[in-house]
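Enquirer: attaching a predicted model along with its sequence, questions to come.
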Amino acid sequence: MLILPSNDTAPSEITPRDLFDNRRRFLQAAGLTLAAGAAAWIGAVPSARAATKLGPLARSPLSTDEAQTPFKSVTTYNNYYEFGTEKEDPAENAGKLQVRPWTVRVEGLVGKPRTFDIDDLIKLAPLEERIYRLRCVEAWSMVIPWLGFPLSALLKQVEPQGSAKYVQFVSHYDPKIMLRRPVLDWPYTEGLRLDEAMHPLTLLTLGLYGEVLPNQNGAPVRVIVPWKYGFKSAKSIVAIRLVEKEPPTAWNKAAPSEYGFYSNVNPQVDHPRWSQASERRIGEFRKRPTPMFNGYAEQVASLYQGMDLRRNF
């Protein structure tokens, strides 16, 4: 069922775009000090977090020019099942997540396995702003300015072995603060082929809209794969494993007839319970046609040359 966001939000509650732009330019001029502590984000700027200097932002040429989804919608209409299955649940419950200290293990078929502290990740590669579409399998979409760097920069640090064919992502799971019901097989896991993970569009993400990631959006680090459905973009990552065989993934294990390993946005392959041929952009009432590969066909179609995308969905 498609659940639309509430229309009760007053225009005055959404930061005007020109005010946001002026604020961002000020931060850039000052060196872009971004927050990075453990205070909860419930739809407000996380100014209480410990400051971490992340350097100036540059907009990537890979960005779309489409109108961006309002900041408030991006941070209050989320899928993060560890904190609840309704769209508003993550914003209400994810404040319990402590994002400092935080480490990410990179292991498996690599020459130099390593554990990265979140500050190591911040310093690993130049950060840039990428305005990407995010398409969810429930037929809704957003346009979000993400902050991060190509995942390939991280993977090159650990020197993948020739036998490595896939990358598995493991999300944080703490039953003391997260959903205990077995909605999915916790911890949440996702995966990509190695060439997908190394593609320039695949982003290791540390923030959005010029701020560190809110907890409900996958703090403190997640991956964004913009030509795939949103559930492929694993949140709150604690481990990245390079493996030889296709790794099991959370939604594929839960419902293999509905959620394939590839999960490329494809308007020609319907979900068993709804059409994927059209989508509704959050904040709009009209539907729009769903573009192949979420509009990134020119960049990624060659990855799947010769594959039957109905069978390999």
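Expert: Thanks, I have the structure now.
Enquirer: C-alpha only now, for contacts and for neighbours.
Expert: OK.
Enquirer: residue 299: how many residues sit nearby?
Expert: Residues lying near residue 299 (other C-alpha atoms under 10 Å) number 14.
Enquirer: what about it, which helix or strand?
Expert: helix 297-300 (DSSP states H and E).
Enquirer: return the set of buried residues in that helix.
Expert: residue 300 (16 or more other C-alpha atoms under 10 Å).
Enquirer: and if you look at stretch 22-30?
Expert: Neighbour-count burial for stretch 22-30 [16+ other C-alpha under 10 Å]: 24, 27-28.
Enquirer: let's have these in a markdown table, adding distance to residue 114 and secondary structure.
Expert: Shown next, in a markdown table, are those (distance: C-alpha to C-alpha, whole Å; DSSP: H, G, I helix; E, B strand; the rest coil):
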| residue | distance to residue 114 | secondary structure |
| --- | --- | --- |
| 24 | 34 | helix |
| 27 | 32 | helix |
| 28 | 31 | helix |
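Enquirer: what is the nearest of these to residue 190?
Expert: Nearest to residue 190 among those: residue 24, at 32.8 Å, using C-alpha to C-alpha.
Enquirer: and the gap between the closest one and residue 208?
Expert: 12 Å (C-alpha to C-alpha, to the nearest Å).
Enquirer: likewise residue 223?
Expert: Taking C-alpha to C-alpha, one finds residue 223 at 12 Å from residue 208.
Enquirer: just residue 118 next, same as before
Expert: Distance from residue 118 to residue 208, by C-alpha to C-alpha: 16 Å.
Enquirer: repeat for residue 250
Expert: Taken as C-alpha to C-alpha, the span from residue 250 to residue 208 is 25 Å.
Enquirer: Three-state assignment for residue 147, please.
Expert: Residue 147 falls in the strand class when you classify it by DSSP: H, G, I helix; E, B strand; the rest coil.
Enquirer: hold the first one in mind and look at this next one:
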Amino acid sequence: MTFTPTIRDVARKAEVGIGTVSRVLNNSPSVSEVTRQRVLDVIEELNFTPNPIARRLSSGTTHTVAIILPNLTSPSLVERLRGVQSALADSDYALVLYSAETTERLEELFNTIPNKANADGILIVSIPPTDEHLEHFSKSGVPIVLIDVKEPQLDHVFVDDTIGGEIATQHLIDLGHTNIAFISDPIDTLFSFGAMKNRLQGYKKALRKAGIKFNKGFHVEGLPQAEIVKNLTKDLLRTPNAPTAIFAASDAHAIGVIYAARELGIHIPKELSVIGFDDIRDAEYLNLTTVRQPLFESGHDGIDLLFSTMKQQNGNKPRSIKQDLEIIRRGTTATLQ
């Protein structure tokens, strides 16, 4: 029969109490270095693996981090999630994923997950909380960090999407384009990405600075699914005085735009310039000009900020990490002919 050592076996061989072994396992500073090392040596000798459930009960923590995302399919969200997983790789925390998908599911998650019985810390990605949500989060006492959302009441990792929208549009203006369309997620919905509104504002700001009147017909809204965006773009490109350039609010939107142009026989970039946003992995393959934001790094930084918050006492001022944006010039934008 295989011998499976218990915490009692470790305590007996190390000549300490069970409580001392527990404190060593939970990295308590109240154990002397000599005793700690003796316990660790016995743990290694016996090949002892602590029961995770018992450990959580003894430490009063769940040893889990929860992450709430709008969905698990968006390429940009997947890349952020990769960063989160990378940051957690060397920790003893488990990651629990929650996909909101609908407004009803979002409300359910925001009302139930912020609870110390569910997670030691929570990451919320690309979903701006309402004032009511913020009040509930505060009462829960669970450390929460936002990623891709600027919210002064909570720790957050963000980029300036207004500037992002402005530099993307300015890039097209610098190439001589004045008929510039903007394709984004639906803007005025409860479940829309807050970043989209800011990118729209940046788009309008660049037009205004260049003396170009905003054309409502040039702002098209649709979910970032290739078929949906392709059909919307076809309709846009068939209109009189059609745009010569399109700013797609995400690379996923830009892919749909490229498909539409191909099916209509419109050459990119000679007849139509296209710039995306995010710089997902497919962007380089498609030779897509885009605005790069540090997606992977945002997830990694989010975990670092969350762990720092979890170690601090309550009442500290919320902190923020602002990440840089840059235009990656590839082959889908060109000077207006």
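Expert: Yes, it's here. Note that the structure is a prediction, hence the values are computed from the model and not measured.
Enquirer: so what number do they get for TM-score?
Expert: Overlay of the two chains. TM-score (TM-score structural alignment, normalised by the length of the first structure): 0.23; 123 aligned residues with a C-alpha RMSD of 6.2 Å.
Enquirer: re earlier: who are the packing partners of the helix holding residue 299 of the first structure?
Expert: On a contact count with 3 or more C-alpha pairs under 8 Å, 6 or more residues apart in numbering; DSSP states H and E, helix 297-300 of the first structure meets no helix or strand.
Enquirer: which parts of the helix or strand that contains residue 196 of the first structure are buried?
Expert: In this assignment (DSSP H and E), residue 196 of the first structure forms part of helix 194-197. For helix 194-197 of the first structure, a neighbour-count test (16+ other C-alpha under 10 Å) marks 194, 196-197 as buried.
Enquirer: would TSV of the residues you listed with distance to residue 212 of the first structure be doable?
Expert: Shown next, in TSV, are the buried residues of helix 194-197 of the first structure (distance: C-alpha to C-alpha, whole Å):
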residue	distance to residue 212 of the first structure
194	27
196	25
197	22
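Enquirer: what's the closest of these to residue 34 of the first structure?
Expert: Distances from residue 34 of the first structure to the buried residues of helix 194-197 of the first structure, taken by C-alpha to C-alpha, are shortest for residue 197, at 26.6 Å.
Enquirer: does that closest one touch residue 152 like I think?
Expert: Yes. Shown here, residue 197 of the first structure and residue 152 form a contact pair, counting by C-alpha atoms under 8 Å, at 6.7 Å.
Enquirer: need the buried residues of stretch 22-30 of the first structure in TSV (columns: distance to residue 280 of the first structure).
Expert: Listed next are those as TSV, based on distance: C-alpha to C-alpha, whole Å:
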residue	distance to residue 280 of the first structure
24	29
27	33
28	33
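Enquirer: closest to residue 189 of the first structure among the residues you listed?
Expert: The closest of the buried residues of stretch 22-30 of the first structure, once distances to residue 189 of the first structure are taken by C-alpha to C-alpha, is residue 24, at 34.0 Å.
Enquirer: separation between the closest one and residue 150 of the first structure?
Expert: 22 Å.
Enquirer: what helix or strand is residue 74 of the first structure located in?
Expert: Going by DSSP H and E, residue 74 of the first structure is part of helix 71-76.
Enquirer: by contact count, what packs against that helix?
Expert: helix 89-93.
Enquirer: buried ones in the helix it packs on?
Expert: Across helix 89-93 of the first structure, burial judged by 16+ other C-alpha under 10 Å covers 89-93.
Enquirer: what about residue 97 of the second structure, how many residues nearby?
Expert: When neighbours are counted by other C-alpha under 10 Å, residue 97 of the second structure comes out with 15.
Enquirer: what comes up buried for the helix or strand harbouring it?
Expert: Assessed by DSSP H and E, residue 97 of the second structure sits inside strand 94-99. Within strand 94-99 of the second structure, the residues that qualify as buried are 95, 98, counting by 16+ other C-alpha under 10 Å.
Enquirer: residue 306 of the second structure against residue 145, yeah?
Expert: Yes. Counting by C-alpha under 8 Å, residue 306 of the second structure touches residue 145, with 5.9 Å between them.
Enquirer: which of these two has more neighbours?
Expert: Shown here are residue 306 of the second structure and residue 145; by other C-alpha under 10 Å, residue 145 has more neighbours (27 against 22).
Enquirer: tell me what the helix or strand containing the more buried one is packed against?
Expert: If you go by DSSP H and E, residue 145 of the second structure is part of strand 144-147. Applying 3+ C-alpha pairs under 8 Å, 6+ apart, one finds that strand 144-147 of the second structure contacts strand 121-125, strand 155-158, helix 295-311.
Enquirer: what does it rub up against?
Expert: With contact meaning C-alpha atoms under 8 Å, 6 or more residues apart in numbering, strand 144-147 of the second structure is reached by 121-126, 137, 154-158, 298-299, 302, 305-306.
Enquirer: for the second structure, what spans make up the strands?
Expert: Remark: strands assigned in the second structure by DSSP state E are 64-69, 94-99, 121-125, 144-147, 155-158, 180-184, 219-221, 245-248, 273-278, 289-292, 320-322, 326-328.
Enquirer: just put these in TSV and tack on distance to residue 207 of the second structure.
Expert: Output for the strands of the second structure, formatted as TSV (distance: least, C-alpha to C-alpha, whole Å):
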stretch	distance to residue 207 of the second structure
strand 64-69	32
strand 94-99	36
strand 121-125	30
strand 144-147	29
strand 155-158	24
strand 180-184	9
strand 219-221	13
strand 245-248	12
strand 273-278	15
strand 289-292	17
strand 320-322	25
strand 326-328	18
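Enquirer: closest to residue 23 of the second structure out of those?
Expert: Among the strands of the second structure, strand 64-69 comes nearest to residue 23 of the second structure, with 19.1 Å by C-alpha to C-alpha.
Enquirer: now the angle from the closest one to helix 295-311?
Expert: Between strand 64-69 of the second structure and helix 295-311, the angle comes out at 140 degrees (axes from the mean of the first three to the mean of the last three C-alpha atoms, to 10 degrees).
Enquirer: by how many degrees do strand 64-69 of the second structure and strand 121-125 diverge?
Expert: 10 degrees.
Enquirer: what packs against strand 64-69 of the second structure?
Expert: Using 3+ C-alpha pairs under 8 Å, 6+ apart, strand 64-69 of the second structure sits against strand 94-99, strand 121-125.
Enquirer: what about 10 Å?
Expert: Here strand 64-69 of the second structure touches helix 75-88, strand 94-99, helix 103-112, strand 121-125, strand 144-147, helix 295-311, going by 3 or more C-alpha pairs under 10 Å, 6 or more residues apart in numbering; DSSP states H and E.
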